[in-house]
Each structure stands twice: as structure tokens, then as C-alpha cells.
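Trainee: sequence and predicted structure are below.
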Amino acid sequence: MTIQILADSACDLSQEDLTTFQIDSIPLTVQLKESNYEDGKTISAKTVYDAMRDGESPKTSQVSPSAFQTLFELYAKKNTPCLYLAFSSELSGTYQSAKIAEKEVKENYPNWELTIIDTKCASIGYGLVVIRAAELAKQGASMEEIKQVSNYHATHMEHIFTVDDLEYLYRGGRVSKSAAFVGTLLKIKPLLHVEDGKLIPLEKIRGSKKVWKRMLDIMEERGEDLKNQRIGISHGDVYETATQLAEMIREKFEVKDIKINMIGSSIGAHAGPGTIALFFLNDTYE
């Protein structure tokens, strides 16, 4: 029996991706102008970025246990085995909501097979883990094999990103007001990464061109078997910049497979327009 791969909207996969790889994704909630929307379903990332450029400060909330319960019961009733790969528990309570719902559903469907994995990943870094799991599921791999490969990809997924305006990180509590002001004044571009699921400042660089070069340097330092990987780039409504970075990566590392997606509303609401994020494995591709 084919295993159904589940994800949430923080994986930043497009509807085309979800359809192609037969992934079922549940949306986080985006709050904008006192109204609630479903990330990627009833509000687009573009709408959120435009609102932020106009001075709005959208907020987000995790997927609720009741929403997960509804999703899980859909598959439990059909006895379809499922693997839910979750957005990092260090950045959202969505994973915890899923665990609460799992307990409730298992009381009525004790024999239903559900595995939940905290990927400790975000955006397309998370999305790449989900896609690899979905590929294996379509090939008829066992739950144990998919779990093993998913955990491997999640553990070895590097997240390197920069934001266009420190003001958005200030609003999200990531930097102080003075740091945001000084950084913007001096055109300082912060480089950040994800470590054990948490957002961690990495370096401060002055000037955009130096940032792109440094991102590639870090990729060279940390990456492994880059030529044979699927590399991920996500962007905050700056597709042209993302494609330029992709071309630099192709030239430097002879990478053939680069996936470029827009950062969705749930993550974009905190990172802001202009964000560029780069994802790759620091170990051999499996």
C-alpha cells in the first residue's frame, strides 16, 4: 500500500509541486488586517509581501490540533498509512498540535499507521525533505526506508539566508530596534542559518554583492556532493535575484537541479520581502 506524505504550508511547495508529488499539505494561519487566512489557500504570499511593503505587520499561528484531527481522520478511515513531516518545532507549535491530534485519532483508529517527524527545517529546505519522501513513497518504499531517508535529509539540510530589511526581523523579535536601525543605515546584510531547528545569526556583511559571494563560499565549505543534489532557493518576491543566485551556483558547482520557489506567507510574514534563502545537503545525497 502506498504511503501518503503529509506536510504543512511552511514547506513552501507550490500547488504544482504538491500535485506532482502527490503531497497533502495543511495550511498555517496568517493574520492580516484583523482577518485570518489560510496560508497558500485563501491568501497568497504576494498579497502578504505587498501589505508588508505598505507598512502592515502580519502575524501567523500554528495549525490547530482540530485541523490536524480532521486531516488525519480522512486517511485513518481509509486505513492509508501516512508520514507527516513537520515544520521545525523550534519555530512553530505545529508539530506539537499534530502530536495532540495523533493521540486523539489513535483512540478511535488504533491500528492506523501514522508517523510524525519533526524535520527541524523550514521553507524549501523543509520542502526538499518532503519531496524526497514523496518520491520514495511513489516508488513503493517502506515506511521504515522513507523515515530513514527523511531523517537523513532533515539532519543534513543546510539553511543559509539573508533578509533585505532588518526591520522585519526586528518586528519578529530577532534583532533589536537599534540593531535594525544601524544595520539599515550602514547597508549591513545579515547572514543567518538554522541550527537544530533554531534561527541563528551567522555573519554580518556590508553590501549585497558580498552577501551572494559569501553564500556561495559557505556552500562550498559545508556542501557535499553538490553536483548530484537538488538545491533549493526560496525568495521573498524577488524571483530575478533568486535566478541570478541560481546561475552563480550552476557556474561554480555545475549543479543541474535547482528548485526556486517563493517563500510562503507563514514564513514570509516574519522574514519580509527581499529575503533570499539557500538550501543544500552537507553530506552525500541519498
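Mentor: Alright, I've got the coordinates. Residues are numbered from 1 along each chain as shown.
Trainee: from here on, contacts and neighbour counts on C-alpha atoms
Mentor: Noted.
Trainee: K120 and S88 touch, don't they?
Mentor: Yes. Shown here, K120 and S88 form a contact pair, counting by CA atoms under 8 Å, at 3.8 Å.
Trainee: quickly list what's touching both of those two.
Mentor: Here K120 and S88 have G197, K198 as joint contacts, going by CA atoms under 8 Å, 6 or more residues apart in numbering.
Trainee: and here is the other one:
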Amino acid sequence: MSVVVVTDSSCCLDPKMAERYDIRIVPLHVISDGRDYREGIDELPEDLSGATTSGPSPAELLEVYTRAFDDSDGDGVVAVHLSRLLSGTWEAAKNAADSFGDRVRLIDSQNTAMGLGFAALEAARAAESGADLDDVYSRAVEVAASGRTLLVVDRLDHLRRGGRIGTATALLGTALAMKPVLHLVDGKLVLREKTRTMTKAMAKLVDGVVAEAGRTPLLAVHHRGAPERAQLLVEQLAERIPDAAELLTCEIDGVLGAHVGPGAIGIVVARR
């Protein structure tokens, strides 16, 4: 067999792509109207405006790690998860991985969405090519470290309620009627710059990604119920970064959708 890669459902990986590279995805949870839904497994309500979210339990992670380790025939597991500053998944993962020693390697991607997904994907491609545990782990670390995520949301109150941004930033977008461009820094979502309109904010997203891209980058455009905005960004990125190794479009669902709200748009860039 070969090293098996595990991640969580915040990665936004297309299920067919995950299946193609045998990436195991642990579901995060959405709690809506008193019911617990597993992202990627259960059908979620369309309206998640009042939903809360939670990470997988240590028992859930242990079950996935155990199966992955067995399927690797002892070659080992690389588990790359969303930022520990955004979720309790990391602590649960440490508890679950303790019994495996160094045969289950954990990585805090300090990211989410395809900032996490690209790290898992490139690690799985390395594993498929025959790389050993050390090399697969190093590949995931390198791609995760290169990931940059930029985001604009229609309303900041979803992020504020979930504790993902501070009250001051939330007020900036509501009381002052601005569209702040946010980004992840060291695993935490913070203000990048201020804009007045969604059009200007989207232009800043593209400019920011172009500045970070380097050669043959990995790109993903994310949206929450805003396919027209996403298509516009895809067209602009294709024109300005024609040598991109990948340019994916991924709709935000479930856990991330509950936090960013309808109309959110974002871009992830990483380096292969």
C-alpha cells in the first residue's frame, strides 16, 4: 500500500477528486434546530443562518485514523486539518493520534477551504507516486505554508457570532457600510484592507492573489451561493495568471457556509 492522507470536511475538496486520490475526509458538524448534521454525509438545511458548528470528536477521528493506518499496511498516515485557531479539531486530532506514535503525523494547516485542500491533495499525489511518510508529511507542510486565503462576505455578523472576527471589524462592515477584505494570517482571520463596494473588494481579491501567486500556482475560487461572482473571478484570474497549474471553483457548504453567510466570495492561492 502507500501512505494515506486524512483531512476534514472544511477542505472543500470535490468528492470525486478525494476519491481519486483516496483522501479520507472526517466530517465536521453543523447543529441546526437541535439536530446534528455531519458535513458531507447528511443532507444539510438550505438555511444555516442560525446554525452552530463543531469539530469531530476524538472517537470519530480515531476511527478514521485507525482505518487509514490499516489500509496503509503500516506505511503511515498524514492528517492535515484546519487551523487550530478556527476549530477544536486540532486538539481532538492530537488526542486521537496519540496511540499511533509517529505513524500518524498531524499538520495544522493554519488555513481552511482549499488552503487546506491543496495541502491534502498534493500530499496524496506524493503518496501515490511512492513517497514515504517523511516525504508526504513534508509535502503537506510545504503546500500548507504556501497557502493564502482572501475573503469578502456580504455581511460580517455571521463571522462575528461565531467568534471568527472581532467586534471592531464587524462594526467596520456594518455601521460604516464597507466591504472589508479579510485574510488568514497565522491561522487567524483578520482585516486586510477596506473597500466601499463588493466590486472594489473583488478587484482587491484578485490583486492580492496575483501578488502572492508566483509561478504555476494552485488557485481555487470559493463562493457561497454566488456563482456569478465566482465566474467573474475565475475569468479574471485566468487572464492575469495564465500559467496556473490548477484553477478550481468550489462552493462553500456546511460548516464554513454557516460562518461566512450567503454571498461570500474568496480565493485561495498555494504553490506546488
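Mentor: Happy to help now that I have it. Remember, it's a predicted structure, so these values are computed and weren't measured experimentally.
Trainee: now the helices for the first structure?
Mentor: Using DSSP state H, the helices found in the first structure span residues 15-20, 45-53, 65-76, 94-108, 123-138, 143-155, 166-171, 177-185, 208-222, 239-253, 265-271.
Trainee: got the contact list for the fourth one?
Mentor: It refers to helix 94-108 of the first structure. Residues outside helix 94-108 of the first structure that contact it (CA under 8 Å, 6+ apart): 62-66, 68-69, 72-73, 76, 86-89, 112, 114, 116, 118.
Trainee: buried ones in it?
Mentor: T94, Y95, Q96, S97, A98, K99, I100, A101, E102, E104, V105, K106 (16 or more other CA atoms under 10 Å).
Trainee: need the counterpart of the first one in the second structure.
Mentor: So that's T94 of the first structure. When the second structure is aligned by TM-score structural alignment, the residue opposite T94 of the first structure is T89.
Trainee: check the gap between that match and D36 of the second structure for me.
Mentor: Applying CA to CA, to the nearest Å, the value for T89 of the second structure to D36 of the second structure is 16 Å.
Trainee: likewise P180 of the second structure?
Mentor: In terms of CA to CA, P180 of the second structure sits 32 Å off from D36 of the second structure.
Trainee: which of these two has more neighbours?
Mentor: Remark: of P180 of the second structure and D36, P180 carries more neighbours, 28 against 16, as counted by other CA atoms under 10 Å.
Trainee: so who does the more buried one touch?
Mentor: V152, L172, G173, L191, R192, E193, K194, T195, R196, A201.
Trainee: out of these, which ones does the first structure keep as well?
Mentor: For these, the aligned pairs still in contact in the first structure (both residues aligned by TM-score structural alignment, their matches' CA atoms under 8 Å) are V152, L191, R192, E193, K194, T195.
Trainee: identify the residue of the first structure aligned to S109 of the second structure.
Mentor: S109 of the second structure maps onto T119 in the first structure, by TM-score structural alignment.
Trainee: what about that match, distance to Y84 of the first structure?
Mentor: 10 Å.
Trainee: equivalent analysis for Q244 of the first structure, please.
Mentor: Taken as CA to CA, the span from Q244 of the first structure to Y84 of the first structure is 33 Å.
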